[in-house]
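[1] Below are the sequence and a predicted model; questions follow.
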Amino acid sequence: MHYDHIISGTFLKRPNRFIAIVLVGGQEEEAHVKNTGRCRELLIPGARVYLQQHNDPKRKTKYSLIGVSKGNLMINMDSQAPNKAVGEWLKRGGIFPYIEEIRAEKKYGNSRFDFFVRGGELMAGTREAFVEVKGVTLEEDGTAWFPDAPTERGVKHIEELIHCVEEGYDAYIIFVIQMKGVHCFRPNDRTHRAFGDTLRKAADSGVHILALDCLVTKDTMEIDEKIPVIL
């Protein structure tokens, strides 16, 4: 996935979860933050940020904040980017080498999952899978963590994926690590123990738990490799 019209700036402050004040070309500007998570370890005054510049007079802000530098790490912060990257990855055969159908925002039970995929291996029959995607921006000492805030919605999605398996579907939860350079993924029990417990229950129930890192530049993000999941 690719962004147009990217420029760099300096983060100053975040008065609310939707808006950041940034320094661009020596002037303070408002930028829409495309991530409603806390991101406290990323949005530190003085941090180098990457902004998409818009030329739409109907927009309230001229810029969207989509990336940030954290030491040597380049991190994509756009909460919409993981789904777009996974969509591209699925089309490349990320789950099933042979694809018959990929449908976004598929309703199942009381949830709406990010993707429904029908496909399989050539000469091995067709399978059907529901896929839920979670973007990960929290990193500590080379470990990626999710969530960075309690998420009852996330627990509900995992429970519904368990039900999918019980009904005979394949089910996947994919943690998209929006950076390169981490060595493993862990559920963040310190922030939301119930999420970690439900994720472990899902793994025991046959839900596939994947963590994928990304190649990130100031204007692109692409899924690269699987990294170990430690539950």
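    On my side now, so go ahead. Here the structure is a predicted model, which is why all the values come from computation and not from measurement.
[2] alpha carbons only for contacts and neighbour counts from here, please
    Noted.
[3] Neighbours of Lys156, how many?
    By other C-alpha atoms under 10 Å, the residues close to Lys156 number 14.
[4] After the helix or strand containing it, heading C-terminal, what element do we hit next?
    Lys156 is part of helix 152-166, with elements assigned from DSSP states H and E. Going down the chain from helix 152-166, the next helix or strand is strand 170-177, by DSSP H and E.
[5] put this beside the first:
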Amino acid sequence: MEFSPALRQATLITRYKRFLADVISAEGETLTIHCANTGAMTGCATPGDTVWYSTSDSSTRKYPHSWELSQTRAGHWISVNTLRTNALVREALQAGWVQALSGYQTLKAEVKYGSERSRIDFMLQAEGRVNCYIEVKSVTLLQQGKGYFPDAVTERGQKHLRELISAASEGHRAVLLFAVMHSGIEDVSPARHIDSRYAELLVQAQQQGVEVLAYKASLSHTGMQLRTSVAVKL
């Protein structure tokens, strides 16, 4: 995935109201930009860090600029626009970069499924194979040199695990795919210190047939790719 038009650089002043951030552009102008990430963004939004933002040509947007990447003073790159994550995973699936999920003929997105009225991020299909349901989670929390998910209590994430367990019990292929969007993260673990119930459900899910994978994105201000498998440590 390439960023086109090119991203522009700024310095973060502060993030607020979840969806907004104030930055100082390279030209010295103070801008208010949109933040698509609704999570805690722990370690991803430190004042003084470098922000890379895109600009929409839509005349109807109140805030035309969107926060795409953070570049920390420790030298880490982080994709903070969660809307990009699924597009990156789709690209990787279609290109065959996620080898464990290759060989399917059809990819569908946002498919309704499950008893709790969920939508799966992707469903893969191929003649002679069971449907493969893939739930994608973006991982950006780095603490003490380790990557964790989630960064806040997530009842929605718990529901998604229950749905995957149910899909696996019905004979489908069920996959939880952690997309690591932080250059400093080398493996992924459930954040028991943040959401113990999610961690418990994740272990149960794997024991009951849900496949748990993690792939790390290469990140820069010019583009991103999801190609490198990393370990999941439960």
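    Arrived safely, thanks for sending. Since this is a predicted model, take the numbers as computed values, not measurements.
[6] Overlay them and tell me the TM-score.
    The TM-score (TM-score structural alignment, normalised by the length of structure 1) is 0.93; 227 aligned residues with a C-alpha RMSD of 1.4 Å.
[7] quick one on the thing from earlier: got the angle for the helix holding Lys156 of structure 1 vs strand 170-177?
    Angle of helix 152-166 of structure 1 versus strand 170-177, following axes from the mean of the first three to the mean of the last three C-alpha atoms, to 10 degrees, is 150 degrees.
[8] and helix 152-166 of structure 1, how far from structure 2 on average?
    Following the fit onto structure 2, the mean deviation recorded for helix 152-166 of structure 1 is 0.4 Å by mean C-alpha distance after the TM-score superposition for structure 1.
[9] tell me what that helix is packed against?
    Helices and strands touching helix 152-166 of structure 1, by 3 or more C-alpha pairs under 8 Å, 6 or more residues apart in numbering; DSSP states H and E, are strand 111-120, strand 126-136, strand 170-177, helix 193-205.
[10] relative to strand 126-136, how tilted is the shortest one?
    It stands for strand 170-177 of structure 1. Relative orientation of strand 170-177 of structure 1 versus strand 126-136 (the same axes, to 10 degrees): 30 degrees.
[11] closest to Gly26 of structure 1 out of the helices and strands packed on helix 152-166 of structure 1?
    Minimum separation from Gly26 of structure 1 across those (C-alpha to C-alpha) falls at strand 126-136, 31.3 Å.
[12] So which other helices or strands are in contact with the closest one?
    helix 81-91, strand 111-120, strand 143-146, helix 152-166, strand 170-177.
[13] With distance to Lys60 of structure 1 as extra columns, can I get the ones you listed in TSV?
    Below are these laid out as TSV (distance: least, C-alpha to C-alpha, whole Å):
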stretch	distance to Lys60 of structure 1
helix 81-91	21
strand 111-120	28
strand 143-146	31
helix 152-166	29
strand 170-177	29
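[14] Identify the residue of structure 1 aligned to Thr55 of structure 2.
    With TM-score structural alignment as the criterion, Thr55 of structure 2 lines up with Gln53 in structure 1.
[15] got the contact list for its match?
    Each residue near Gln53 of structure 1 by C-alpha atoms under 8 Å, 6 or more residues apart in numbering is listed here: Asp4, His5, Ile6, Ile7, Lys62, Tyr63, Ser64.
[16] how about a cut-off of 10 Å?
    Gln53 of structure 1 makes contact with Tyr3, Asp4, His5, Ile6, Ile7, Ser8, Ala31, Thr61, Lys62, Tyr63, Ser64, Leu65 under the criterion C-alpha atoms under 10 Å, 6 or more residues apart in numbering.
[17] how near is whichever residue in structure 1 pairs up with Val230 of structure 2 to Arg186 of structure 1?
    Here Val230 of structure 2 is matched to Ile227 in structure 1, going by TM-score structural alignment. Distance, Ile227 of structure 1 to Arg186 of structure 1, by C-alpha to C-alpha, to the nearest Å: 11 Å.
[18] for Arg127 of structure 1, same thing?
    For Arg127 of structure 1, the distance to Arg186 of structure 1 equals 28 Å [C-alpha to C-alpha].
[19] which residue sits closest to the most centrally placed residue in structure 1 in space, ignoring its chain neighbours?
    Among the residues of structure 1, the one closest to the centroid is Gly135, at 1.6 Å (C-alpha atoms, centre = their mean). Excluding the flanking residues, the one nearest Gly135 of structure 1 by C-alpha to C-alpha, 6 or more residues apart in numbering is Val176, at 4.9 Å.
[20] hang on, the one you found packs against Asp213?
    Yes: contact criterion C-alpha atoms under 10 Å: Val176 of structure 1 and Asp213 qualify, at 6.1 Å.
[21] Give me the common contacts of these two.
    Applying C-alpha under 10 Å, 6+ apart, one finds that Val176 of structure 1 and Asp213 are jointly contacted by Val136, Ala144, Phe185, Ile223, Asp224, Lys226.
[22] Can you find the partner of the third one in structure 2?
    Under the alignment (TM-score structural alignment), Phe185 of structure 1 pairs with Val188 in structure 2.
[23] Tell me how many other residues crowd its match.
    As a burial measure, Val188 of structure 2 scores 26 neighbours (other C-alpha under 10 Å).
[24] Figure out the helix or strand that it lives in.
    Using DSSP H and E, Val188 of structure 2 sits within strand 187-190.
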